[in-house]
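1. Compute the structure for the input listed below.
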Amino acid sequence: MADGIPFQEAIDFLAGKVNLPTKRWDDLQHAGHVRGFAVAGVVRDDMLADFRAAIEKARRDGTGFNEFQKDFDAIVERTGWQYFSHGKTEEERRAWRAQIIYNTNMRTNYMAGRWSQLTDPDILRYRPYLQYIHSGSQHPRKLHLSFNMQVWETTNPIWRVIYPPNGWGCFCDVEALSERELRALGKTGPDPTPDLQPYQATDPRTGQPETRYPGIDRGWAYNVGEEWLHGIVPQELRKPLPAFDPERRPAEDLPALPSPTVVSEEMLAPEGLTDDDYVGRFLDEFGFREKGYGYFRDRSGGIVSMSKAMFETRDDAGNVTGSKSNKYERGPYMPLLAATIRDPDEIWVDWAAVTSGIVLKRSYIRRFVLPDKKALFVRFEWTSKGWIAITGFQSADRYVRKFRTGAMLYRRQEEE
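-> Presented below is the predicted three-dimensional model:
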C-alpha cells in the first residue's frame, strides 16, 4: 500500500500463489517461489495458510512489520513451531525469523508488482529506461553497490538477472526514466551492460548443474516480475489452489496439452529384464542407480526425492512384498516414466482424499507416441502415501483433462 492506495499488482501476484509445504528454503527455486507460497520449515497446511493470510494482510492493508510480528508470535504460540533462527534470546530469535519471512515476501511481491507496472506498454513508450538504485545499506554488497545509478533499457536482458531483490535482505530498487531524464543525468545513452561472468556450480541438494553469478545470492539470480508475467504457467492458469472438492471438475477453458512426444525404439528399455533391472533403468535416467536414491529438481523448481522404494509394494505393516516396476508389462517404459518427471508436459497440484484425511498430491503428466504408433499417457503422482505411477494407452485430450485439476505449477513450452 502506498499513500493509502492498495498496490493491486502486488496483491494480484500474491493471490496467484499456491501454498506449498517445504522443509528447507531451497525445496523451491526461482520460478517455484514465484508460483508457490512457502515458509521454510512449515509443512502443515493450516500454519502455511495463517502465514499467508498475515502477509496478504500486510500487503493489502499496509499494517507493517510490527503487526506481522504479532501474527507470527500468535502462530508460533498456537502451533509450537520449532523454527531455525539466530539470536541469543527467544525474543531476538523470533524477531529475526519474523523479519526474514516478512522482508522476503513483501520485497518480492512489491518488486513483481513494480515490474508489471514498469513494463506496461504505455510506460515503456515514455520511460524506456530503468536506473538501479542501491539501498544505501551500511554494509553493502559490492556488486549491488557497483550498479548504483547505472541505467539500462528496460528491455535489456541484464534485468533478467539483476532485477532486485538480488539476495536475502536486499532492498535495492529501480526507477523508470524518460529520454530527457537520462540526458539530465549527463548520459548520452544507457550505460554499458555489465559483464557478470556467470559460472557453473552444482545444486548441493541434487548435484544438478546450476548457473550462479558472483555477488548475487544463490537462488536470487532471476527477475521475479518477469517470471510471474511470462514464466512457466500460462496467464489464464495462474490461479491459487482452490479448496478441496471431491466433485471438482477440470476448468472449461483449459488449453490443449503440448503435442505428444514421438518415441524411438532406442528410448525404450529391452523386454525380459528383471524387476530390479527395470528399476535400475529408471534410476539411470537421473544417475541414481549406484546409490539407489537421490534428489532431483523438477521443472517447476521443486525437489523430488527418488529411490527404488518408488516401485515397491508393501503390506499394511509397511513390509516390502514385491515390485511393481514391470506391472502390466510396463517395464520397457521405465525411461519414459523417468522422462515424465524430468521433462513433463505439465505439473499440477491438487487435494486428494486418503484414509488419514486430505493430502496434497503432485502430478506429472506427459503423452508419447510409441514406435508402433500407439499412444501412451503417463501419470506420476506423489502424496503422503508415496508414489503412484500409471501408464495407459488412452491419451485423448478429453480423457487426460480429468487429471488436470487443481493448480498448475508448470507447462512445457513447445518450440515454434
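
2. When you work out contacts or count neighbours from here on, use the C-alpha atoms and nothing else.
-> OK.

3. show me where the protein has helices.
-> Under the criterion DSSP state H, helices of the chain are mapped to 8-15, 31-35, 45-61, 64-79, 90-118, 121-126, 142-147, 159-162, 179-184, 224-230, 275-284, 334-342, 397-400.

4. Quick check: buried residues in the longest one?
-> Taking 16 or more other CA atoms under 10 Å as the neighbour-count basis, helix 90-118 is seen to contain the buried residues 93-99, 101-116, 118.

5. here's the other one to compare against:
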Amino acid sequence: MSGPEELPPANVLPEEAIAFFRAKGFRIGFSWQDVFREEHARWFTVAKAMSRDVLEDIREAVDKAIREGITLETFKKELRPKLEAKGWWGRKTMLDPKTGQHELVQLGSPRRLKTIFRANVRTAYAAGKWERIQRTKKAFPFLEYSSVMDGRERPEHHDWDGVRLPVDHPWWDTHTPPCDWECRCDVVARSQRMLDRMGVTVDAKPPPANDLVPWTNSRTGETGMIEKGLGKGWDYNVGKEYLRGLAPAPLPESFGDDRNGGPEDVGAAAQPSGAQQALIDRFLKAFGIAAGKEAIWEDKEGWPLSVGRGWFIAPGGQVRLPGGAAGVAIDRIAAAIVKADDIRWVWVTGEDGRALLMRRYRRTANGISTLVDIGRDGWRWTSRQGR
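-> Below is the predicted model of the structure:
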C-alpha cells in the first residue's frame, strides 16, 4: 500500500475488491462483536449504526473509497456532514437491544471513521487479492508474508515478515492479512523463478506458533484460544470466506427438500458426514482442487467459477447431494463442466417464475446427456438418454 492513511492507486485495486464489497448484505449490530469473525465476509455492519439510512450512507462512502481510491481525509470530509445531519455523531445515550439497557456510547467521530475506512478497504482489497491469487496460482504458487517494517508493526508481524509457503498451505487460513485492527501487512505472490532470482527458498514449514491466549465474545458467550499476534475475530482468511460465499448453492428443482423426499439433512451447521464429504471431495478432485478446499476454476472458455463445498450446501445450511447413485451423478456433473461438449448462456425459468440467466454446460457420454446450469441464484442439473 502507498501509506498507512492512503489507498493504493485506483488502477492497482483489483476489480474483485469492489465485487467483494458489493456482494455483502446489511447487518445491524449494537456491538462490533454482534457480527463476528468470518461473518464480516458476508455482511456490512457498523457498530451502533442502528438505522438503515445511516448504514447506507456509510456503505456508499466506503464503496466510493474502494472504487475511486480516495484518501482517508476525503472520506471523512465527505461523510461527516451526512452523519451529523442525521444525528449520528458524538457521544449519545442509546438502547442496547440485547441487554435492554441504555448506555452512553460513541457514534461518529474522526477516529471511528478512520477505523471504518481502514477495516473495510483493507479487507476488500485482501478478499479481491485472494481471488486473484487463486486464479493465478499455477504461475505464482507461493506467497510471502510482508510486514511494513517501519518500527510500528506488531512484534509478531515483524517476525512473520518473509515467511514463504505454498498458496494452499493451511497457515494462510489464519495468517493472511489483515491479521488485526490497523494491520498494514500484505502477502506477495511469488513464482519459482522470482524466488531463484532473490536467492531464497520456500519454507519447509511455517514458523513456530506463538503462545495461545484466551478470548471471549461478550455478546454471544463464545470462547476460544487464539495465537498471540492475531487479533480477536481476525484469525481467518477473508478471501477464502468470500470464495465460499461465491460458490453457487444447489437449487431445489434438482435436489428437492425434506418434504419431497430429498437428500437427508445433517443440521444447520452444514457439517457433512464422512461419506458425504468423500463425495464432495470426489467432485472437487475432478477440478484439480484438494479435498476440503475452495478455488477459482476457469472453464475451457476462460469463465471463472468458484468451486468448493458450497456447491452442496443449501441456503438453510443443509447438505444436499444427488439422490440415488450419488457418486455416478457427481462424476457426470463434474465431467459436464470440466469436459463440456458445449457451453452457452441461456435464459431459464426458475421455480418462482422468474427469468434467470445461467451458464449451461452440456456433455454427452455413453448415450447419456448431462446438463448443468449455473447462475447467480444457484445451480441445477439433469441427465437423460440421448443428446
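
6. hang on, the earlier thing: please name whichever of the helices of the first structure is nearest to residue 263 of the first structure.
-> Closest to residue 263 of the first structure of these, according to CA to CA: helix 334-342, at 8.8 Å.

7. How about residue 15 of the second structure: what's its closest non-neighbour residue?
-> residue 128 (7.2 Å; CA to CA, 6 or more residues apart in numbering).

8. per the alignment, that neighbour corresponds to what in the first structure?
-> Residue 128 of the second structure maps onto residue 113 of the first structure when the alignment is built from TM-score structural alignment.

9. Surely that match touches residue 6?
-> No. The pair residue 113 of the first structure and residue 6 fails to qualify as a contact (CA atoms under 8 Å) at a distance of 11.4 Å.

10. Run a quick neighbour tally on the counterpart of residue 71 of the second structure in the first structure.
-> Using TM-score structural alignment, the partner of residue 71 of the second structure in the first structure is residue 64. Neighbourhood size, residue 64 of the first structure [other CA atoms under 10 Å]: 15.

11. now do residue 399 of the first structure
-> 11.

12. go on, residue 358 of the second structure?
-> Quick note: residue 358 of the second structure (other CA under 10 Å) scores 20 neighbours.

13. Compare the helices of the first structure and give me the one nearest residue 194 of the first structure.
-> It is, among the helices of the first structure and with distance given as CA to CA, helix 142-147, at 8.7 Å.

14. what span of the second structure lines up against the closest one?
-> Under TM-score structural alignment, the match for helix 142-147 of the first structure is residues 155-160.

15. Now that stretch on the first structure. Mean distance?
-> Superposing on the first structure and averaging over aligned pairs (mean CA distance after the TM-score superposition for the first structure), stretch 155-160 of the second structure comes out at 0.6 Å.

16. And the contacts of that stretch?
-> 145-147, 149, 185, 207, 228-229 (CA atoms under 8 Å, 6 or more residues apart in numbering).

17. Adding neighbour count and distance to residue 201 of the second structure, write those out as TSV.
-> Below are the contacts of stretch 155-160 of the second structure laid out as TSV (neighbours: other CA atoms under 10 Å; distance: CA to CA, whole Å):
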residue	neighbour count	distance to residue 201 of the second structure
145	22	13
146	19	15
147	21	18
149	15	21
185	23	21
207	12	14
228	14	26
229	23	25
